[in-house]
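Enquirer: when you get a sec, could you give me coordinates for this:
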Amino acid sequence: MTRQLSTRILVAVHVQDQCSVILQSMQEILPTSEVICVNEDRVLPELGAQVHQALIISDSNGIAASFAAQLRKIASYHPDLLIIPVLAADSQTHLQTAIELDVFFYLTTPLDPVEVDLAMKRLQAKLAHSPATAVRRAAAANRRIPGFIGGGPAMSMLFELIHRVAQDDYATVLIRGESGTGKELVAKAIHAKSKRRVHNFVPVNCAAIPDDLLESELFGHLKGSFTGAGQNKTGRIQYADQGTLFLDEIGDMKPALQAKLLRVLQEKEFEPVGSLKAIPVDTRIVAATHCDLETLVRKGDFREDLYYRLSVVPIQVPPLRERCEDIPLLLERFIEAFTVERGREKIAFSPEAVSLLMQYDWRGNVRELENLVQHMSILYSGRRIRPQDLPDKFLRSASEVVPETDGSLWPNNGLENEILQERADLFAAFAMPEKDQSIDLASGPVDFNDLINEFESELILTAMKFTAGNKKEAARLLCLKRTTLLEKIKKKGLEGTWL
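Expert: This next block holds a predicted model:
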């Protein structure tokens, strides 16, 4: 018997009456579906944390441009998602956006139960004929690119470029990107998609091999050509004949060796160390670097002619912070791999934790994310990971994210902005009483960290007192995320001390 895939539908409709009409219709027409209700501002983190087949969403703040931007972002990050927006009947902007994005269906307010039932029946029919989940679709698409996971715009462009480059078996490729982005995976994918895939893929890390050995490693040598050359050695260039030679960290190669590599590219031949006989070779060269080669060329550390020979087709691998929409898929891949490899129980990241990870800058890129999964799997085997379980650097990173404004404290407009600004001014006066708080350094050294810690604690307590213990409002006054404030209160042992 064929196992039916469960359907998960996300509902983000803030008006209670509207939500009730939709849920009642879903209960009757889609009774086996799993329905998750969230606030509109939690849609992206929830979509990132779990796979959903459909989304029903309304405009919570009444700002047409903001809602349109949110719909575009959701559609861009989750192209397989069936989106049903709930639109104001008189909003031309909403309607234009729905048409532009080609949403699955749209509802207008006030909701007509008959129209809602029609939407649910169409959704039922669509899901019945298309049962695969978004992750399976993404995985199926990415199976054509070995080793890669990603469904966002940045990776889609990279996949398309890999496909095109692989069709030409001779053009040299220069792959650029930060450490940990997967440059070698790109090289392997190009080889795997090309006609050369039946021959060797030979990687060489130019930074990992000492300069005096790299020439022999690449070109090979004859017996007795130098001290220690006890026998003939075949170089990696020859091993890569008919296949692909991948030169990682090409920017670390010394100029003398660059000249010999240039000959391979120009003449399609090379000479082993100690030999005068040129050996013809047919290999595709793919190079990679995290260095700024243009700067090295200007300094004279990298040959300009070699640079142009290598960069016939340049490929830029995006850093993880520029494709944060892929983090949930990568988490799933790494969790699954580590679980199988180590025989541990699976962990799961809460939507709030995923949201924090999507805000982090990931200087170590995909490699850093994989290390995090291994770290959390060891410490929290079989558990659900909450924001407070994450290492401190993720909480610090989130606390540094301050919303962009026009100079006032809050990004809202009109009367609400005036009220909030007035409350903030009152808080500032309350938090900073006019008294002499100068520090006398002449009397002795001062522990900077203790002072900062004390000031931070006093500021948190002041905010909690001012808001009568309302942590959400206190977090807004301090321009912190609520999870960050909760973590600080917990670490400092401040819970209840403001009462």
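Enquirer: going forward, measure contacts between C-alpha atoms and count neighbours the same way
Expert: Noted.
Enquirer: any idea how many residues pack against the residue lying closest to R344 once chain neighbours are set aside?
Expert: Excluding its sequence neighbours, the residue lying closest to R344 (Cα to Cα, 6 or more residues apart in numbering) is S381, at 6.4 Å. By other Cα atoms under 10 Å, the residues close to S381 number 17.
Enquirer: distance check, S381 against T108.
Expert: 46 Å (Cα to Cα, to the nearest Å).
Enquirer: please enumerate the helices of the stretch 301-450 of the chain.
Expert: Using DSSP state H, counting those that start in this stretch, the helices of the stretch 301-450 of the chain run over 304-310, 327-342, 351-359, 365-379, 392-399, 414-431, 448-466.
Enquirer: relative orientation of the fourth one and helix 327-342 in degrees?
Expert: Between helix 365-379 and helix 327-342, the angle formed by their directions is 50 degrees, by axes from the mean of the first three to the mean of the last three Cα atoms, to 10 degrees.
Enquirer: buried residues in helix 365-379?
Expert: N365, V366, L369, E370, L372, V373, Q374, M376, S377 (16 or more other Cα atoms under 10 Å).
Enquirer: then the first one?
Expert: Of all the residues in helix 304-310, those buried under the rule 16+ other Cα under 10 Å are L306, Y307, R309, L310.
Enquirer: who does it touch, helix- and strand-wise?
Expert: Applying 3 or more Cα pairs under 8 Å, 6 or more residues apart in numbering; DSSP states H and E, we find helix 304-310 packed against helix 255-267, strand 284-289, helix 293-299.
Enquirer: of the ones you listed, which is nearest A68?
Expert: Nearest to A68 among the helices and strands packed on helix 304-310 is strand 284-289 (39.3 Å), distances taken as Cα to Cα.
Enquirer: what sits up against the closest one?
Expert: Strand 284-289 is contacted from outside by 169-177, 183-184, 187, 242-251, 310, using Cα atoms under 8 Å, 6 or more residues apart in numbering.
Enquirer: second input sequence below; structure requested for side-by-side comparison:
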Amino acid sequence: MKKVLIADDEKNMIWAIKRALKNEDYTIITASNGKEAIDNVKLHEPDLVLLDLKMPEMNGLEALKNIKNEFPNIVAMMMTAHGSVKTAIEAMKIGAIDYISKPFDVEELKIQIRKALDIREMSDTIDYLTEELRNKTGKRIIGESKELKNVLNIVNKVAPSKATVLITGESGTGKELIANAIHFNSDRAKKPYIKVNCGALPENLLESELFGHEKGAFTGAINKKLGRFERADGGTIFLDEIGEIDLNVQVKLLRILQEREMERVGGTETIKVDVRIIAATNKDLFKMVEEGKFREDLYYRLNVIPIEIPPLRERKDDIKLLIDYFLDKYSKELGKKEFKITDEALDTLKDYEWRGNIRELENVIERLVILSENNLISKEKLPKEILNIRDELNEFKLPSSGINLEEVEKNLINQALKMTNFNQTKSAKLLGITRHALIYRIEKYNIDIKK
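Expert: All right, here's what the predicted structure looks like:
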């Protein structure tokens, strides 16, 4: 329930406003002067402050200055029977978002209060929403391969639900784009969408960022801070690199998933949040559970709807589409004519393993567009590392006596496992296959991994 503070020295006016807002879902707090208004703001932390201009002890403008100094994000409206353009401009400069003159129409007042509260709700997430709503990211998912279509089919099914989603895949495969597509195709699309890179923040800062903190909770906490979960209330939070979260923070995250409630750091108030969680990782969380590095209960809470993004080397049918897209993108950005690519260059790029996936491909294409002296991408212009890999592949020769392909495959899998100290995810990456494909082959060849 939203809290509205009404500050006016006229009891009849307070009574009239309270009566007008009787059927609205607000908690009404009152004050009879500016100083009392400041005290009540500190005590109740209202969502909206409605200040009369003329009040004893301290007028509305002075009260507004004091409130804004200590609570810069608070939303305030001014009201007066002595309104003028000059005082309205002064109030706006101090930080009031609206101004209403007495006597006022009750319905007009209700509308202005609703608008002000909408601004309050948006203020903590506007920076995030502006960037995300600029482009409906589903349009940027490029590809027509069977593998990608399978992923998008899951996205279409899960987006309308409230289910928690865990997106897995190698770095650069487009996990964030899939998360964006889920949010923007859900009924929360117009609500906050908050992203957190869990691997970019140390444990103490991550906890404060996720759950917020109270004033004085720790050294440097000079003001109360809303956490990302509060900012995302009603919408979606995307937790990228979820495997980097410390065990202590995992406990709090588990509580939100189970109970939909939390406390700020240094606080005692239980805060309810309605947030859909989408998490992503390039790590093997199940293996982390086995190693005691990730909570098993949290893993199963996150893994309600698993979506595995295939690496680019497993969706080679999409490589040409991606190349065309990036050639068009960077030629336009750099003001160059339309680029073409030779068949030989395209075949070489298709054969490359793309360990960095789409991100690596994009970087290569951007480099080619920048450095190219004409508008044709030929094989000779490709980076040396790509050409060298192609040459290495061509060096493998089939002996005239033939080979046992299964023995070769088994031998390569054993080599990869030993090179990575039996880390299945890293071994799969070395071999250019998914972890699931590797596990299938380990079982097929009865390879002993209990080393």
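Enquirer: quick check: TM-score for this pair?
Expert: The TM-score (TM-score structural alignment, normalised by the length of structure 2) is 0.57; 268 aligned residues with a Cα RMSD of 1.9 Å.
Enquirer: still on that earlier bit, now list the buried members of the contacts of strand 284-289 of structure 1.
Expert: The buried subset of those (16+ other Cα under 10 Å) comprises 169-177, 183-184, 187, 242-251, 310.
Enquirer: ok, back up a step: highest mean neighbour count out of the helices and strands packed on helix 304-310 of structure 1?
Expert: Mean neighbour count (mean count of other Cα atoms under 10 Å) peaks for strand 284-289 among these, with a mean of 25.
Enquirer: how big is the offset of that one relative to structure 2?
Expert: Relative to the matching residues in structure 2, strand 284-289 of structure 1 has an average distance of 0.4 Å after the fit, by mean Cα distance after the TM-score superposition for structure 1.
Enquirer: give the aligned range of that strand in structure 2.
Expert: Here strand 284-289 of structure 1 aligns to structure 2 at residues 276-281, judged by TM-score structural alignment.
Enquirer: now the matching stretch, how far from the chain's geometric center?
Expert: The chain centre lies 9 Å from the centre of stretch 276-281 of structure 2; the measure is Cα atoms, centre = their mean, to the nearest Å.
Enquirer: ok, now which ones touch the residue lying closest to L253 of structure 2 once chain neighbours are set aside?
Expert: Counting by Cα to Cα, 6+ apart, the nearest residue to L253 of structure 2 once its immediate chain neighbours are dropped is L298, at 7.9 Å. By Cα under 8 Å, 6+ apart, the residues touching L298 of structure 2 are Q250, L253, L254.
Enquirer: what is the burial count for E62 of structure 2?
Expert: With other Cα under 10 Å as criterion, E62 of structure 2 counts 16.
Enquirer: tell me how far it lies from K35 of structure 2.
Expert: Counting by Cα to Cα - E62 of structure 2 and K35 of structure 2 are separated by 9 Å.
Enquirer: also Y193 of structure 2?
Expert: 38 Å.
Enquirer: and E308 of structure 2, by the same measure?
Expert: Following Cα to Cα, the distance that separates E308 of structure 2 from K35 of structure 2 is 58 Å.
Enquirer: again, but for L109 of structure 2
Expert: Distance from L109 of structure 2 to K35 of structure 2, by Cα to Cα: 24 Å.
Enquirer: please say which of the two ends up with more neighbours.
Expert: Regarding L109 of structure 2 and K35, a neighbour count based on other Cα under 10 Å identifies K35 as having more, with 20 against 16.
Enquirer: still on that earlier bit, kindly reformat the contacts of L298 of structure 2 as JSON lines containing distance to D324 of structure 2.
Expert: Putting the contacts of L298 of structure 2 into JSON lines (distance: Cα to Cα, whole Å) gives the following:
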{"residue": "Q250", "distance to D324 of structure 2": "42"}
{"residue": "L253", "distance to D324 of structure 2": "41"}
{"residue": "L254", "distance to D324 of structure 2": "43"}
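Enquirer: out of the buried residues of helix 304-310 of structure 1, the closest to T97 of structure 1 would be?
Expert: L310 (43.8 Å).
Enquirer: mind checking how far the counterpart of the closest one in structure 2 is from L210 of structure 2?
Expert: Counting by TM-score structural alignment, L310 of structure 1 lines up with L302 in structure 2. Distance of L302 of structure 2 to L210 of structure 2, computed by Cα to Cα: 16 Å.
Enquirer: the longest helix along structure 2: what's the following helix or strand?
Expert: Taking DSSP state H as the criterion, structure 2 has its longest helix at helix 106-123. The helix or strand immediately downstream of helix 106-123 of structure 2 is helix 126-133, counting by DSSP states H and E.
Enquirer: and V264 of structure 1, what pairs with it in structure 2?
Expert: Using TM-score structural alignment, V264 of structure 1 pairs with I256 in structure 2.
Enquirer: what sits closest to that match if chain neighbours are left out?
Expert: M262 (6.2 Å).
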